[in-house]
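In: Okay, structure incoming, though there's no sequence with it:
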């Protein structure tokens, strides 16, 4: 399992399209037979069907007309100026028709960005486009958005999070030799490798650096370099003492008179565009009968490290439609030598369960070493600061819900504290237990700081461990030995129904929202 050696992660990135949070849950509904994502693709690609309700073409839609289309059988919404007919998609929407109706008859851009910023609506709903939002009253929408937004940064015009003081805003300096150029970013806010995202364009002329300043804000630098650097050689990123230094090799040996110039779009932002990168698959390992781990290597011109419990969005093209799935990045639990210590980009690990009747995972299941995969920047909201005042961390996971728990376990065990981790891991059969060998090794090397309890809902005759579906009594028995509940954080991850059940049981046991975190 040597290819699983990846570095530790630890700093939370900014707000996430995947709804993660203490006590928050993604709402999903059971779709009727014949209304799966695959069924939507089939309908969407059927050119004989009019999904616009207006006979095709592009209408000029006023705000007043848009407001009239607010019924479930006749629902329109506007997203970034385009008007979409939502009615054909109602029964296919994973969150249900009620959720979709929240955007009916109005501009749904803000709502869409809050929950689905990573979704490519241009391909997902291409044939549902009614037209474009026009008219003088459109300016009223813009004014309302402006009034509702946070104060603007006078230098960049970007929205400012009031929680970020002016002194915390990053700044940068530069120095050079004839061979390399170094850009150094500084801030009173503590910078870590986990909250710096850097990328070069393919020409080696444009550098973008994102410094994640808090749970909902980032500072973006967009720089046109004075001359080209060698993008194929990538960047060396070192973070130390609150400074982040990015070193790039010049395409031509020469001393530059200046670093280049700042481009429009610099400043504090409360939401960022979800960027995807063409990554290469280095290795694939089968860990159960239906689950693989993919070691994915970032392009040389992209650098980031995924924080604890955070995820990336994977985008694949299926029958001409770009589809996305979030996958929490897993962390190897077997002690290994540090990776990426020289500041170069590191690989990430994705644990993917292949569902034969799914749409996205069968496509990923066919990939092998040497193939490519489009992967986004890190997303998520889990904050390791929630662990600071704890003595115990209890993890309750089902199936692929083990993925965020791996980085939590690794983070806790690598810290200098005596904090203990307890894992209750529920699966269907013994062959479904993911990373069992890694978990066993981690228990053996944890000096008693990690305990793992397995429970199977459909155990075989040879199984001697706990049996039966997870229930209130099992959760209570798992948590009871931890005496000081005030120094305990519970993390939960599984299917939506599993998360709802465990959340209810925790409430019955007297836990409040601040004492647990739901990964959903």
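Out: All right, it came through fine. In this text the structure is predicted, and so the values were computed from the model without any measurement.
In: can we go C-alpha only for contacts and neighbour counts from here?
Out: Will do.
In: Can you show me the helices along the stretch 301-450 of the chain?
Out: Per DSSP state H, counting those that start in this stretch, the stretch 301-450 of the chain carries helices over the ranges 361-365, 402-414, 436-444.
In: one more structure, for comparison:
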């Protein structure tokens, strides 16, 4: 457990932020989480690390939750402020399915964080595709950069945007290649994860090829 100073707080939309902290040589694996604290309230919440393993900073994608205890605090921090951080933990390992196995990333909302960590780490095989579902265009984190790193399929559920699918991310599944050795990495809301898991299992994918990380709205 230690304290890390804020380097930057970037606002992506009305309630979506990217918090950047000093790394302080903290070691982590792609897919790990850290518990970030609001010390005044004696509360903490887990957030997936969104930075690459070689970066000097720790990045987190945070949705500010109305009535929350930790997320509003984190979204009001200033450069130089100190954040108490617990040691990393986790078992979700994007892309760890073997060198030659094809894989896809599917995320909703802030569930994109562990996939950002993977894609920001050099010399990693690219996913076949990354499907990313959000409510509105301003909720998208690093859209142009993501599109430069992999084939990006974007779905927006609550508004129209030129050139972007209007609807749920699950409606993009039929565009994916049907390969028996495909591995699927899911991160986001439990409803999406259950629906996507069922979709692939009904098409013959073994449950061991479906890797799940359920994201709850951390308040």
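Out: That came in fine, so what should we check first? Because the structure is a prediction, the values reported are computed rather than measured.
In: tm score of chain vs chain?
Out: TM-score of the superposed chains, computed with TM-score structural alignment, normalised by the length of structure 2, equals 0.86; 213 aligned residues with a CA RMSD of 2.3 Å.
In: Tell me which of the helices of the stretch 301-450 of structure 1 sits most buried.
Out: helix 402-414 (a mean of 23; mean count of other CA atoms under 10 Å).
In: Next, the angle helix 436-444 makes with that one.
Out: 20 degrees (axes from the mean of the first three to the mean of the last three CA atoms, to 10 degrees).
In: follow-up on the earlier one: out of the helices of the stretch 301-450 of structure 1, which is closest to residue 458 of structure 1?
Out: In this view, those are compared for proximity to residue 458 of structure 1 by CA to CA, and helix 436-444 is the closest at 17.1 Å.
In: just checking, what packs against the helix or strand just after that closest one?
Out: Using DSSP states H and E, the helix or strand that follows helix 436-444 of structure 1 in sequence is strand 450-456. Here strand 450-456 of structure 1 touches strand 420-427, helix 436-444, strand 466-467, going by 3 or more CA pairs under 8 Å, 6 or more residues apart in numbering; DSSP states H and E.
In: How about residues contacting strand 450-456 of structure 1?
Out: Where contact means CA atoms under 8 Å, 6 or more residues apart in numbering, the residues beyond strand 450-456 of structure 1 that reach it are 413, 420-430, 439, 442-443, 465-470.
In: Then stretch 419-436 of structure 1?
Out: The contact list for stretch 419-436 of structure 1, computed with CA under 8 Å, 6+ apart, reads 287-289, 291, 390-400, 402, 409, 412-413, 449-460, 463, 469-470, 478.
In: Which stretches in structure 2 count as strands?
Out: Assigned strands in structure 2, in chain order: 2-11, 16-22, 33-38, 43-48, 57-63, 82-85, 103-108, 129-134, 152-156, 165-166, 183-188, 210-214 (criterion: DSSP state E).
In: Count the residues that sit near the aligned partner of residue 32 of structure 2 in structure 1.
Out: For residue 32 of structure 2, the aligned position in structure 1 is residue 310, judged by TM-score structural alignment. Neighbours of residue 310 of structure 1 under the rule other CA atoms under 10 Å: 30.
In: Hmm, residue 404 and residue 310 of structure 1 touching each other?
Out: Yes. Counting by CA atoms under 8 Å, residue 404 is a contact partner of residue 310 of structure 1 at 7.1 Å.
In: okay, and the common contacts of the two?
Out: 328-329.
In: So what does residue 107 of structure 2 match up with in structure 1?
Out: Using TM-score structural alignment, residue 107 of structure 2 pairs with residue 397 in structure 1.
In: Now residue 103 of structure 2: closest residue in space, sequence neighbours ignored.
Out: Using CA to CA, 6 or more residues apart in numbering and skipping residues adjacent in sequence, the residue nearest residue 103 of structure 2 is residue 183, 4.5 Å away.
In: Alignment lookup: the one you found to structure 1.
Out: Structural correspondence for residue 183 of structure 2 with respect to structure 1 (TM-score structural alignment): residue 489.
In: for that match, what are its contacts?
Out: 386-387, 390, 392-394, 515-517.
In: which of these are buried?
Out: Buried by 16 or more other CA atoms under 10 Å: 387, 390, 392-394, 515-517, out of these.
In: Residue 347 of structure 1 maps to what in structure 2?
Out: In structure 2, the residue paired with residue 347 of structure 1 is residue 57, using TM-score structural alignment.
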